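Engineer: the following block contains a protein sequence and its predicted model.
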Amino acid sequence: MKNHTLGYPRIGAKRELKKAIESYWAKNHAEEALDIIAKNIRKQNWEKQQQAGVDLIPVNDFSYYDQVLDLCVTVGAVPQRYQELIDSNFSELEVYFAMARGLQTENHDITAMEMTKWFDTNYHYIVPEFVQNQKFKLFSKKVINEYKEAIALGIDAKPVLISPASFLLLGKEKEKGFDKLDLLDNLLAVYKQIIGKLQNLGATYIQIDEPFLALNLSENEKLAIHKTHTFLRKEFPLINFITATYFDDVLENLELINTLPGAVLHIDVTRGDETQLGQILQSEFKNQSKILSLGLVDGRNIWKNDFTKSIAKINKAKEVLGADRVWIATSSSLLHVPVDLENEQKLDAELKSWLSFAAQKLDEVVLLSKLTTHPTHKDLLQFDENKQAIQERRESERIHKFKVKNRESFIKETDFNRVSAFKTRKELQKKALNLPLYPTTTIGSFPQTPEVRSWRAQYKKGSLSIQEYNQLLEKETRESIDFQEQVGLDVLVHGEFERNDMVEYFGEQLEGFAFTQFGWVQSYGTRCVKPPIIFGDVERLQPMTLEWTVFAQQLTNKYVKGMLTGPVTILQWSFVRDDQPRQTTCNQIALAIRDEVVDLERAGIKIIQIDEPAIREGLPLKRAQWNTYLNWAVNAFKLSASGVKDETQIHTHMCYSEFNDIIESIANMDADVITIECSRSQMELLDAFAAFKYPNEIGPGVYDIHSPRVPSVAEVVDLIEKAEKYIPQENIWINPDCGLKTRKWPETKKALEVMVNATQQIRNKVLA
């Protein structure tokens, strides 16, 4: 019985890759130095899996920025605007990072590619761009070179490639009048080259990721997937292709799956329909020779695997298929979990005994293989330890709070609604706030400089007192308020210098949360987050943001927004307890945020923003389950926001979302103002709001904060004018795409000056 993993975290146990790349961007490291660090991380990852006893180890799961961007470069799907860099002899890596981040130099001014969420995770990928009759070519040999590295180290390597069909489905047509799936034949020709080279190097197993098999598919999409796998099998009959799907069950596409050639089918057993395994085993699959890879070890969460339940599923599969046709694996790539629990020295022993990070999940995969074949006495002792840990967590008194459960169970329908409808609130807010046409603001955070981060680190180590720390933060907050006033912003923010992360900051002040030292997970590029662990009932014991918001408001006569993270986003961006419905946990968080909103209003804060960038990403992958999720998610937001008077203006923020399918639910959130990412899509995202006749106010992002590039006034004016085609002038706010935490101050100041100047030009034009 073989075991394998679908991918391993590539950032390094202590974010070594992030630091190396950012040093390279800052021109402190040459490309060669970055390459050495990357090779070392790959070597460590492969050897870690080899030493754990993993049979087939993934190669090409490493990336400097994003695996979809890697594939764009590999197959030559490089948009035309980057051709000038290729013609100017920029290196492959320089072109790669320009595609991810944009490039602004004396000689070049090129925008970045669009970015969006990877299915229902908090990982972001670069969206491929396709044009009619697009040609592909082998542009980068990354996968081939990394496979060579692995076999030179004696690794039993399994190259990993996103399927050609899924790659096309992940992208966007940048011209009208054609279907991106029409490009499949052109793309397959390049895959033939890549796989041919891998086969010549000795590859016998190749993992083809086909995540769309877990989604609702059109007939055309099914045909593309079938054509892909038929082509690969025909061209490479000696290769054992592993068709890997994850994040949900495949039952809707089981008939298609049973017609696909290939040696191995991998399914995610941790998510989706509980009956999935049984239905596959009773389908035509049982009469085939194909191997079934069971994704039993959760690649998306950090709870210890329940071996008793997993072994029952393995034995069920073995009874039907035989031991030779069953493999054990992680459910998905381990990209979505922290690297190693052993690095955590501050988690208490009880909580730590319930957890499993990437390194521990390797041991779980291997041990499950042993326990269901020929277990040793040591293996059986580890099984007993696992059963004890699962039982102790289930019975622990620290998880359950009667007061919290009681309050959540008595939520009333009226708790979800504002006093008056938006039309009434709009007039009252207009009179109370007296803001100009096209009010300008930012999303919330300002740059967290190395100095700010060092103060926080020193404070946590005890080398700065709370008084000294607060004095430094007060100075930084004053300077940010002064800057915003000088540049001419209409609604200010305090800058969030006291906050480490938009979710972690709140979790640290709520009961039922725990935190790691090194539990970093990649969000996009070099952006890493440390998701909190929600292990118990959630309760707010005291105000969380009141002190800093009130301090900032006292520094100015302009309005300062209260800045909060919404309940759905806190839920989605945490590792969530799996012993009660997610809806229940979300309502508990919503009640805590509601208390904070009410406190801010009582303190005189007139505008309060409750960020919900994760609403869209929380959508189940199956459309049939959307309504159930959207109902409780929207209600959780409304529960958090509806305890205030009509005159208090509630904002929310969403980023990197396709809104067309959920626009009605966004309207049902009933926020007075919604700010959204729009600049990379050139305001295309506003189509949904216009078609729906969205009634409330909107702040479409007018410049891309994920790129260091500063837009011109003309660019911002152009985007505002595009927005005017979709939204009534009186409903438009002007803001960047997202928070500015990851940017540097010089570019931030220039970009905001440009934004305000462009807004003034538009105002002058309207008033002329």
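Structural biologist: That came through, no problem. Numbers count the residues shown, from 1 in each chain.
Engineer: could you use CA atoms for every contact and neighbour count after this?
Structural biologist: Will do.
Engineer: okay, helices next: where are they in the stretch 1-150 of the chain?
Structural biologist: Remark: helices assigned in the stretch 1-150 of the chain by DSSP state H, counting those that start in this stretch are 16-25, 31-52, 67-74, 83-87, 92-101, 142-152.
Engineer: one more: the stretch 151-300 of the chain?
Structural biologist: Going by DSSP H, counting those that start in this stretch, the stretch 151-300 of the chain shows helices at 164-170, 184-200, 219-235, 254-257, 276-281.
Engineer: tell me which of the helices of the stretch 1-150 of the chain is the most buried.
Structural biologist: Mean neighbour count (mean count of other Cα atoms under 10 Å) peaks for helix 67-74 among the helices of the stretch 1-150 of the chain, with a mean of 22.
Engineer: tell me what angle that helix forms with helix 142-152.
Structural biologist: Here the directions of helix 67-74 and helix 142-152 differ by 100 degrees (axes from the mean of the first three to the mean of the last three Cα atoms, to 10 degrees).
Engineer: compute the inter-axis angle for helix 67-74 and helix 92-101.
Structural biologist: Following the same axes, to 10 degrees, one obtains 130 degrees for the angle between helix 67-74 and helix 92-101.
Engineer: adding another structure so you can compare the two:
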Amino acid sequence: MVQSAVLGFPRIGAQRELKKVTEAYWSGKATVEELFKVGKELREKNWKLQKDAGVDIIPSNDFSFYDQVLDHSLTFNVIPERYSKYNLPAIDTLFAMGRGLQRAATETSSAVDVTALEMVKWFDSNYHYVRPTFSKNVEFKLNSTKPVDEFLEAKALGIHTRPVLVGPVSYLYLGKADKDNLELEPITLLEKLLPVYAELLAKLKEAGADTVQIDEPVLVLDLPAEVQSAYKTAYEYLATETAPKLFLTTYFGDVRPNIDSIKGLPVAGVHADFVRVPEQLDDVIAALSPSQILSVGIVNGRNIWKTNFAKAIEFVNSAVAKVGAERVIVATSSSLLHTPVTLASEKKIPAEIKDWFSFATQKLAEVVTIAKAVTDGVESVSEELAANAKSILARETSSITNDAAVRERVGKITEDQARRKSPFAARLAAQKKALGIPLFPTTTIGSFPQTKDIRIFRNKFTKGEITAEEYEKFIEKEIENVVQFQEEVGLDVLVHGEPERNDMVQYFGEKLNGFVFTTNGWVQSYGSRYVRPPIVVGDVSRPGPMTVKESKFAQSITKKPMKGMLTGPVTCLRWSFPRDDISAKLQAQQLALALRDEVQDLEAAGVYVIQVDEPAIREGLPLRAGAERDDYVKWAVESFRLATSGVEDSTQIHSHFCYSDLDPNHIKALDADVVSIEFSKKDDAKYIQEFSEYPNHIGLGLFDIHSPRVPAKEEFVSRIADILKVYPQENLWVNPDCGLKTRGWTETRASLQNMVDAAKEFRAKYVASA
């Protein structure tokens, strides 16, 4: 019998229950008991949903109040002293590490002031994890029994689960050394960490767990020799009689270059992502012993398109023919964390298009159906297969997906369209003359706080409760307020604040042909930050201007330069659910042409600073070096330059990047006049040095916009001084890490004022010395 398995399920709740209670707890409007109650209800609902769907292997410990990697740091006591010294309750320590904490002293508690740990992208997804931070003196110990507790919680409901752990090698390799231990290689801590993993595994077995899913996703990366060899050390130590069976799980890529690290490991089985790399099947099978099980990741955990049952069943049958049905599991390719919870609440998507989709809840039925078809024959699920085949064919033949005019325009793209008229030095001279920007120019990344009033008015307009004229007047008033605020604070290059925008990708998708949108298709990005990715269903084009009206209005009410704000082609693509029937390159080119038209319209309207953000350009980078990565860098860079190069030298092009391990060479290739890069959570001089020779202008973000904490002016001064040790002052911009959409006005004003005051201090100092 072929079993079905799910590697993880979305924890946010179909109605964003987790977000609501978490933010209520942060604001003091919910108690810790209420927080834990909602968490327990969500776990129970998810387990029962999977059991009722007929899934054989159901995960536990895939739930988190913030991030599963951060949970492991607390579980194994990887808590830097700057957090542990406050002796906070465990849940508050978790949140302090994830988002920072600044709290005044009270009669019953001392003051707390601590920044968050670094946050980076989870491989090539838009999910962010909190990077473990190690010191050489770290004392690993079992600080929490969360995996055991949640296994027992499910067991009490009559549901036997497979607990999920991040594997020890991946956990260490994905971490970093603390700023005072930069010489430390975290993988060297493996022997200290393994006894604590073994202790946890023993507790799981004692609780009744027979198998544990151990995620080792770094096996799809280019690993140094010492990390490859660490697998033998780790799993020979952990696979004992006191531990449950271990099931090694990889996803998001090709495990073949590290296949020798898997061979001979004492694990019960191996999972691989065959949605992403179907070609690795024979090599993965060859690496298995005759008794090991193969988990076939064939239902896409990263996208929302229906699984093609005919192809999936054929693929699984090919695996069964090689190893036997008793050694095959049908599974999701990865955790379903990256997909919306359910299609059931989507009432506005056209029925024809909705029939092409499968969200997390629907994917449960997909793995069950495929497993049943392989076990009992296709006749046992003939109705499901017929309906699926009809959906697949309807999408393939739909006129919605293909636009001849768009394809023709893409075919006429020339190399010259992706080049600015002059080199940077000539452009800079023209921009200085036209814009009058001072030394140490200050700006923000784009958005300002989205208040309750903004959300109410947007909702009323969406529902037709107010007229377009009423909504436009409200938006103009919000823009006036934001512009006035920025002038009062003393910023040099302003933004309009984006009060009309719901999301930096969704907003543009709604104004482009080729997209559809969900009502409740929320996906966790980090912590309590959820997004509703648009869905690319057809060829993309721009029917008309998207941002010109608001940016032109904003520029008309100030004498300072106003930035037009756009999201770049690669980010629009990566932060949507893309098509899987045409190449990513073609989709990016279509988006680039649409944005090129918008950039040129902004310039024509008198907006001469235009920011085209590409925070996802690193995220889209193929995980391994080689021809695929080289090809991606080429077309991703060309897409950005195609979007931005149709302007005069005097128009200044900005771009923004955040929460990724960036390659300065890739950023340089974009040839933006000014780039701003998330920096506040980077705590070592090496990162500054990497960008020290960046030839154009750069702003290294100086405060964490994900935290309510307000840095003092002295912190900004110290940070800027550190940067100036390796970076020329004439090229440095001063800005936050990212947009301020999720922050409150009080903390925004205080942080920006301190930032501007620090910049003015350096400006006065360097102007005087000059």
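Structural biologist: Looks like it came in fine. Since we're looking at a predicted model, the values are computed, not measured.
Engineer: stretch 473-484 of the second structure aligns to what range in the first structure?
Structural biologist: Under TM-score structural alignment, the counterpart of stretch 473-484 of the second structure in the first structure spans residues 471-482.
Engineer: now swap in stretch 346-362 of the second structure and tell me
Structural biologist: With TM-score structural alignment as the criterion, stretch 346-362 of the second structure aligns to 344-360.
Engineer: measure that stretch end to end?
Structural biologist: Taking Cα to Cα, to the nearest Å, stretch 344-360 of the first structure runs 13 Å from one end to the other.
Engineer: go through that stretch and flag the buried ones.
Structural biologist: For stretch 344-360 of the first structure, the neighbour count (16 or more other Cα atoms under 10 Å) marks 351-360 as buried.
Engineer: next one: stretch 218-237 of the first structure
Structural biologist: By neighbour count on 16+ other Cα under 10 Å, the buried set for stretch 218-237 of the first structure is 221-222, 224-233.
Engineer: so which residues make contact with it?
Structural biologist: Residues from elsewhere that reach stretch 218-237 of the first structure (Cα atoms under 8 Å, 6 or more residues apart in numbering): 163-166, 181, 184, 188, 192, 196, 239, 241, 256, 259-262.
Engineer: tell me the buried residues within these.
Structural biologist: Listed as buried from those are 163-166, 181, 184, 188, 196, 239, 241, 260-262; burial here means 16+ other Cα under 10 Å.
Engineer: now flag whichever of these is closest to residue 376 of the first structure.
Structural biologist: The closest of those to residue 376 of the first structure turns out to be residue 241 (Cα to Cα; 32.0 Å).
Engineer: the closest one -> the second structure?
Structural biologist: Residue 241 of the first structure maps onto residue 246 in the second structure, by TM-score structural alignment.
Engineer: my guess is that match contacts residue 265. True?
Structural biologist: No. Taking Cα atoms under 8 Å as the definition, residue 246 of the second structure is not a contact partner of residue 265, at 9.9 Å.
Engineer: spit out the contact partners of the match of residue 241 of the first structure.
Structural biologist: By Cα under 8 Å, 6+ apart, residue 246 of the second structure lies in contact with 211-214, 239, 267-269.
Engineer: which residue packs closest to residue 48 of the first structure, ignoring adjacent ones?
Structural biologist: Spatial nearest neighbour of residue 48 of the first structure, excluding adjacent residues (Cα to Cα, 6 or more residues apart in numbering): residue 359 at 7.7 Å.
Engineer: and residue 436 of the first structure, how many residues sit next to it?
Structural biologist: Around residue 436 of the first structure there are 12 other residues, counting by other Cα atoms under 10 Å.
Engineer: assign it to helix, strand or coil.
Structural biologist: Three-state call for residue 436 of the first structure (DSSP: H, G, I helix; E, B strand; the rest coil): coil.
Engineer: residue 537 of the first structure should be in a strand, yeah?
Structural biologist: Yes. Using three-state DSSP, the assignment for residue 537 of the first structure is a strand.
Engineer: my guess is it contacts residue 406. True?
Structural biologist: No. Counting by Cα under 8 Å, residue 537 of the first structure sits too far from residue 406 to count as a contact (11.0 Å).
Engineer: those two: which is more packed in?
Structural biologist: Neighbours were counted for residue 537 of the first structure and for residue 406 using other Cα under 10 Å; residue 537 has more, 23 against 10.
Engineer: aligned to the more buried one, what sits in the second structure?
Structural biologist: Per TM-score structural alignment, residue 537 of the first structure is aligned with residue 539.
Engineer: quick one: residue 206 of the first structure and residue 489 of the first structure, what's the gap?
Structural biologist: Distance from residue 206 of the first structure to residue 489 of the first structure, by Cα to Cα: 54 Å.
Engineer: ignore what I typed, I meant residue 606 of the first structure.
Structural biologist: Residue 606 of the first structure sits at a distance of 16 Å from residue 489 of the first structure (criterion: Cα to Cα).
Engineer: so residue 271 of the first structure makes contact with residue 245?
Structural biologist: No. With contact defined as Cα under 8 Å, residue 271 of the first structure does not count as touching residue 245 (11.5 Å).
Engineer: neighbour count winner among the two?
Structural biologist: Taking neighbours as other Cα under 10 Å, residue 271 of the first structure and residue 245 compare with residue 245 leading, 24 against 17.
Engineer: residue contacts, the more buried one?
Structural biologist: Counting by Cα under 8 Å, 6+ apart, residue 245 of the first structure touches 209-214, 266-268, 332.
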